[in-house]
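Peer 1: give the three-dimensional model of this entry:
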Amino acid sequence: MSAQPRELSHPTRDEIRLESVLHALSDPTRLHIARTIDQFGAAVTCSDIEVEVTKSTSTHHYRVLREAGVIRQTYQGTAKLNGLRRDDLDTRFPGLMTAILGVEDGE
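Peer 2: Below you'll find the model as predicted:
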């Protein structure tokens, strides 16, 4: 008997709401996570991104980003990969991610 791959719930492109995306990215830790994934240009594990919070708080931040539709999380073996849903977000809200992710802290 083979195990079924674990799947996480994600909003469809049409279900992504602007206020949810803005809320998710309003937190400095979540914005850092999104920027880092964007810079990698590919799906990365949670451990690839350094955050200054506890593991449980980190898990919360990733969940908020996933539920808002900012990232897609998939399992590869025991690792959870995180990818920015840039295509979906650019289609729904043209220019938004470029504007948000392109602004450095303090600007």
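Peer 1: okay, CA-based contacts and neighbour counts for the rest of this
Peer 2: Fine.
Peer 1: ok, residues contacting stretch 65-79?
Peer 2: 5-13, 16-17, 20-21, 24-25, 30, 34, 45, 80-86, 89 (Cα atoms under 8 Å, 6 or more residues apart in numbering).
Peer 1: correction: stretch 88-105
Peer 2: Residues outside stretch 88-105 that contact it (Cα under 8 Å, 6+ apart) are 13-14, 16, 18, 31, 34-35, 69-70, 86.
Peer 1: quick one more, to check against the first:
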Amino acid sequence: MADERSGPGTDGDDGPAVSGGYSYPRRADIAIEGVLQALADPVRLDMVRQLADRIEIACGAFEVPVSKSTLTHHLRTLREAGLIHGRQQGTARYNSLRRKDLDALFPGLLDGVLAAPRR
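Peer 2: Next up, the predicted model:
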């Protein structure tokens, strides 16, 4: 089973991993351009900051000023960029930051982003 902190799609996989009906890029397929584009949105950046402080967060527990459909869009963008992993437990979906994968690919990136002052 994949490490929950690094998410599926890590070394050794030959295609995107699928978990709970959602696909995730393999570690080798996470591109810096996609990561930076996902982090450029203030709401998604705040979501990543919230995830960095916890092991995982349920979809409805993010503290963001957006509608449910917009939150779903932001979660999809973060997932497709390789920033987060989700797991299904009953009717709830929990999200975690793929910190190990991101730190291995882009050392210091998350630390720098998380240390930046909030606007």
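Peer 1: re the thing from before, in strands only, show me the contacts of stretch 65-79 of the first structure.
Peer 2: If you go by DSSP state E, these have 45, 80-84 in strands.
Peer 1: name the nearest residue to the residue nearest in space to the middle of the second structure, ignoring sequence neighbours.
Peer 2: Nearest to the geometric centre of the second structure sits I84, at 1.6 Å (Cα atoms, centre = their mean). Distances taken as Cα to Cα, 6 or more residues apart in numbering place L97 nearest to I84 of the second structure, at 4.5 Å, with adjacent residues excluded.
Peer 1: quick check: the aligned residue for that neighbour in the first structure?
Peer 2: When the first structure is aligned by TM-score structural alignment, L97 of the second structure is paired with L84.
Peer 1: after the helix or strand encompassing A104 of the second structure, which helix or strand is next?
Peer 2: Assessed by DSSP states H and E, A104 of the second structure sits inside helix 99-105. Scanning forward in sequence from helix 99-105 of the second structure by DSSP H and E, the next helix or strand is helix 109-115.
Peer 1: which residue numbers in the first structure go with that following helix?
Peer 2: Counting by TM-score structural alignment, helix 109-115 of the second structure corresponds to 96-102 in the first structure.
Peer 1: pull out the buried residues from that stretch.
Peer 2: Neighbour counts over stretch 96-102 of the first structure (16 or more other Cα atoms under 10 Å) mark 96-97, 101 as buried.
Peer 1: check stretch 53-66 of the first structure too.
Peer 2: 58, 61-66.
Peer 1: as JSON lines, these with secondary structure would be great.
Peer 2: Shown next, in JSON lines, are the buried residues of stretch 53-66 of the first structure (DSSP: H, G, I helix; E, B strand; the rest coil):
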{"residue": "S58", "secondary structure": "helix"}
{"residue": "H61", "secondary structure": "helix"}
{"residue": "Y62", "secondary structure": "helix"}
{"residue": "R63", "secondary structure": "helix"}
{"residue": "V64", "secondary structure": "helix"}
{"residue": "L65", "secondary structure": "helix"}
{"residue": "R66", "secondary structure": "helix"}
